[in-house]
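Trainee: any chance you can model this:
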Amino acid sequence: MSALKMAAQIDPQAQAPSYEGEDVFVAVPSDFSLETGDTLPDAHVRLRRYGRADGPVVIVSGGISSGRFIAGESGWWRDHVAPGKAIDLEAYCVFGFDFAPVEDHRVRLSPRDQARLIAVALDALGIGVIEAWVGSSYGGSVGLNFAAYAPARVKRLCVLCAAHKPAALARGWRGVQRRVVEFAIAQGDINQGLALARQLAMITYRSADEFEQRFEDGALDEAGRSSLDRYLIARGEAYIDAMAPQRWLSLSESIDRCALAPEGIAAPVTLVACPTDQIAPLEAIEELGRRVQNLAALRTLPSLYGHDSFLKESERVGAILREFLNHD
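Mentor: Alright, predicted model coming up:
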């Protein structure tokens, strides 16, 4: 990892394109407060810059488990953010960022709060207008909120598998997941609670057809578990090291606090919806498309992978992103 750099205005002559990225941490103002009135415990907004320092700025954001590492060997969207790829590091200055809170704290915050923090960071970096925001899942909600909060600061917006408000069914699932974690905390077994919540989440991220095809054999082993059970258990256990539980509770609640009036978004918007997405249903994204001022395109992405299609359908997502960024 390159050395940490505190926020300063970007010097376009400072470096050649950076493909692995470098950290840039921006101080959170002491008077910054969340919309709920809570105080954010974070000292910094943590970003990571990739690509050309003098290029048009593109911000990339994903689901609550993603973060600032978007490109390079450890990048969660390295299929798309790389030299010569859809979000070309030879052409753009690309930022990923960590959602607040960055440590294991439980605070009441919203996607609009995340957007306000990015505005603070851009101010500190001397960046007035960004070329584009590409956001998927929770990051798409944050992108929508940024475009509504600071409509003159983004030229175009691409939102994948996200809408302006949470679907009721998805809110119900997330509420159960949070109560599982809260119960586990009360019982002194927080890791098991987080793992169980992740197992339930994995079921909601994918489609029924995928599970039918992948786990057609429902035979139980001696422990009474099927191949699907073993898959979900493994995914839950892996999540223990990937996400801090109080932070997860904060971000899960934040999804359900999204309450955006999309009519305030002035930038051209490209929307991407998967018909089998149970988290951000096609109908909700179609409603969003009717309500924004300038719908550039609404692309459907048929996929077995449901909400995870933005992660799994690399070739088709890449084509959509190329079209989006090449559009005049």
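
Trainee: hey, let's count contacts and neighbours off CA atoms from now on
Mentor: Will do.

Trainee: list the buried residues in stretch 291-303.
Mentor: Along stretch 291-303, these residues count as buried under the neighbour rule (16 or more other C-alpha atoms under 10 Å): 291-296, 298, 301, 303.

Trainee: can you classify residue 179 by secondary structure?
Mentor: Following DSSP: H, G, I helix; E, B strand; the rest coil, residue 179 is assigned to helix.

Trainee: same question, residue 159
Mentor: At residue 159, secondary structure determined by three-state DSSP is strand.

Trainee: cool, residue 135 as well?
Mentor: Of the three states, residue 135 takes strand under three-state DSSP.

Trainee: what about it, neighbour count?
Mentor: For residue 135, the count of nearby residues is 24 (other C-alpha atoms under 10 Å).

Trainee: and the gap between residue 110 and residue 83?
Mentor: Separation of residue 110 from residue 83 (C-alpha to C-alpha, to the nearest Å): 33 Å.

Trainee: so between those two, which is more surrounded?
Mentor: residue 110 (26 against 19).

Trainee: okay, now the nearest residue to that one once chain neighbours are set aside: neighbour count?
Mentor: In space, and not counting its chain neighbours, residue 110 is closest to residue 254: 4.6 Å by C-alpha to C-alpha, 6 or more residues apart in numbering. Look at residue 254: counted by other C-alpha under 10 Å, it has 20 neighbours.

Trainee: and what of residue 253?
Mentor: Residue 253 has 20 neighbouring residues, counting by other C-alpha under 10 Å.

Trainee: residues contacting it?
Mentor: By C-alpha atoms under 8 Å, 6 or more residues apart in numbering, the contact list for residue 253 reads 108-109.

Trainee: and what of residue 278?
Mentor: The contact partners of residue 278, taken as C-alpha under 8 Å, 6+ apart, are 170, 204-207, 306-307.

Trainee: from residue 231, how far out is the most centrally placed residue in the chain?
Mentor: The centre of the chain sits closest to residue 62, judged by C-alpha atoms, centre = their mean, with a distance of 2.1 Å. Distance, residue 62 to residue 231, using C-alpha to C-alpha: 23 Å.

Trainee: one more to put side by side:
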Amino acid sequence: MLEELIIENYTNSAGSTQDIHLSYQWFGRKASEAPIILVNHALTGNSLVTGSNGWWKDLIGKNKCIDIDKFCILAFNIPGNGFKGHEDQFFENYREFKLKDIAQIQLIALEKLKIDKLFAIIGGSIGGALAWELAVQKPDLAEHVIPIASDYKSTDWLVANCRIQDHILNNSSNPVHDARMHAMTFYRTPQSLAQKFEGKRNSQDQGFEVENWLLHHGEKLKNRFTLASYKLMNHLLMTIDISHSSGNYLEAASKIKGEVHIVTVNSDLFFLAEENWNTYVELSLLKPNISIHEIKSIHGHDAFLIETDQLNRFLKPIFQLTTQGYENNTSRSVWAR
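Mentor: Reported below is the predicted structural model:
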């Protein structure tokens, strides 16, 4: 069931103040009975992370890697993502918000929910960047921080692609449709499209099948995602910066108390594997409890949603714990391992 909190008089990075409507969902066991995992969604995702229509149901569910019979799952909607309303709350001022604002809003919400400790924060793409940001803003928040197909900074390459997206969203006569078509080309790879379509043409109009695929994805997103939501989410991708403008990313990341488990994709053209490996090597000199896993795939950025067998194999050891005795512990900060 979708629930909602109102964060009153929140002042964003640009100094503007407004009330923020933050919706969220619970899955699995009660928060008082089991370790809590915060799941952050990707750009067009939402808080529906499991169940028959859950976008991460291959990872989260009964007897899955993240077992809802053992854990309590909390999933926030990034305010303005349009899931069940309030998509226009940042319509006019979406450029005033940064990803660090979203983290601050979530931290306020956790305080309102009386949650001071998480077993894990996990997210893919922008959700992984948000996991980094949350962990930097509150270094002792989570035992495990798991950013997947992500980064703790917006690279020049990322900003360049998102700026094109923003231009399309603000100038096209069919903005969501056209922006999504463009986005699909850097969510996948040339090899992925070659394997999928093999240069085939449609038998009716002799158009390339890859063209029909792009048009399909454009139309599909247009029918379920608003322009206001897309503008905000795309903009947030350009504001990933755990250093908060200082440029000292490693110093900021080294303060995280919990274990950091980076998961990268070798063919990712959006959040490059090279950047993640550099982060791992450099950060491991400052922080001992850090690891990295690499998904091997031809499918690029979307591999974190496609290669679920590999992802499950990497993450399973993290979530193999016993919750026996947790019900008798009054503190949400401690659980049995």
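
Trainee: hey, where'd the helices end up in the stretch 151-300 of the first structure?
Mentor: Along the stretch 151-300 of the first structure, counting by DSSP state H, counting those that start in this stretch, helices occupy 168-187, 190-205, 208-214, 227-239, 245-256, 282-291.

Trainee: which one of these lies nearest to residue 37 of the first structure?
Mentor: Proximity to residue 37 of the first structure (C-alpha to C-alpha) singles out helix 245-256 among those, at 14.0 Å.

Trainee: returning to what we had before: of the contacts of residue 278 of the first structure, closest to residue 49 of the first structure?
Mentor: Using C-alpha to C-alpha, residue 307 comes nearest to residue 49 of the first structure of the contacts of residue 278 of the first structure, at 26.9 Å.

Trainee: and that closest one, how many residues sit next to it?
Mentor: Neighbour tally, residue 307 of the first structure, other C-alpha under 10 Å: 28.

Trainee: that one and residue 275 touch, don't they?
Mentor: No - Residue 307 of the first structure lies out of contact with residue 275 (C-alpha atoms under 8 Å); the separation is 9.1 Å.

Trainee: ok, the equivalent of the residue nearest to the centre of the first structure over in the second structure - contacts?
Mentor: By TM-score structural alignment, residue 62 of the first structure lines up with residue 41 in the second structure. Applying C-alpha under 8 Å, 6+ apart to residue 41 of the second structure gives the contacts 47, 49, 75, 77-78, 123-127.

Trainee: and residue 41 of the second structure, how far is that from residue 257 of the second structure?
Mentor: To residue 257 of the second structure, residue 41 of the second structure is 23 Å away according to C-alpha to C-alpha.

Trainee: now do residue 229 of the second structure
Mentor: Here the criterion is C-alpha to C-alpha. By it, residue 229 of the second structure lies 33 Å from residue 257 of the second structure.

Trainee: any idea what residue 287 of the first structure aligns with in the second structure?
Mentor: So, by TM-score structural alignment, residue 287 of the first structure is matched to residue 278.

Trainee: residue ranges of the strands in the stretch 51-200 of the first structure, please?
Mentor: With DSSP state E, counting those that start in this stretch as the criterion, the stretch 51-200 of the first structure has strands at 57-61, 81-82, 87-88, 93-97, 132-136, 157-160.

Trainee: residues contacting stretch 33-41 of the first structure, please?
Mentor: Outside stretch 33-41 of the first structure, the residues within contact range by C-alpha under 8 Å, 6+ apart are 32, 101, 105, 107-110, 113.

Trainee: now, those that are in helices?
Mentor: With helices defined by DSSP state H, the entries of the contacts of stretch 33-41 of the first structure inside them are residue 113.

Trainee: PyMOL command to pick out the buried ones of the contacts of stretch 33-41 of the first structure?
Mentor: The buried residues among the contacts of stretch 33-41 of the first structure can be selected in PyMOL (16+ other C-alpha under 10 Å) with this line:
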select buried, resi 101+105+107+108+109+110+113
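
Trainee: who are the contact partners of the alignment partner in the first structure of residue 146 of the second structure?
Mentor: Using TM-score structural alignment as the criterion, residue 146 of the second structure maps onto residue 158 of the first structure. For residue 158 of the first structure, the contact set (C-alpha under 8 Å, 6+ apart) comprises 132-135, 140, 269-272, 321, 324.

Trainee: next, count neighbours for the counterpart of residue 181 of the second structure in the first structure.
Mentor: Taking TM-score structural alignment, residue 181 of the second structure has residue 199 as its aligned residue in the first structure. The tally of other residues near residue 199 of the first structure (other C-alpha under 10 Å) stands at 21.

Trainee: with the one 4 residues further on instead?
Mentor: Residue neighbour count, defined by other C-alpha under 10 Å, stands at 13 for residue 203 of the first structure.

Trainee: my guess is residue 281 of the first structure contacts residue 167, does it?
Mentor: Yes - the pair residue 281 of the first structure / residue 167 is scored as a contact, 7.3 Å apart, by C-alpha under 8 Å.

Trainee: compare those two (neighbour count), which wins?
Mentor: Legend: neighbour count by other C-alpha under 10 Å for residue 281 of the first structure and residue 167, higher for residue 281 (22 against 17).

Trainee: what residues does the more buried one make contact with?
Mentor: The contact partners of residue 281 of the first structure, by C-alpha under 8 Å, 6+ apart, come to 161, 167, 273-275.

Trainee: quickly note the distance from the counterpart of residue 247 of the first structure in the second structure to residue 320 of the second structure.
Mentor: Under the alignment (TM-score structural alignment), residue 247 of the first structure pairs with residue 229 of the second structure. Relative to residue 320 of the second structure, residue 229 of the second structure is positioned 36 Å away (C-alpha to C-alpha).

Trainee: quick one, which of those two is more surrounded?
Mentor: When residue 229 of the second structure and residue 320 are compared for neighbours, residue 229 comes out ahead with 26 against 13, by other C-alpha under 10 Å.

Trainee: distance of that one from residue 152 of the second structure?
Mentor: Per C-alpha to C-alpha, residue 229 of the second structure is found 22 Å from residue 152 of the second structure.

Trainee: over to residue 120 of the second structure?
Mentor: Going from residue 120 of the second structure to residue 152 of the second structure by C-alpha to C-alpha gives 17 Å.

Trainee: these two: which has the busier surroundings?
Mentor: Each of residue 120 of the second structure and residue 152 has its neighbours counted (other C-alpha under 10 Å); residue 152 has more, 27 against 24.

Trainee: what's near enough to touch the nearest residue to the more buried one once chain neighbours are set aside?
Mentor: Closest residue to residue 152 of the second structure apart from its sequence neighbours, by C-alpha to C-alpha, 6+ apart: residue 129 at 5.4 Å. Going by C-alpha under 8 Å, 6+ apart, residue 129 of the second structure touches 123, 147, 150-153, 240.
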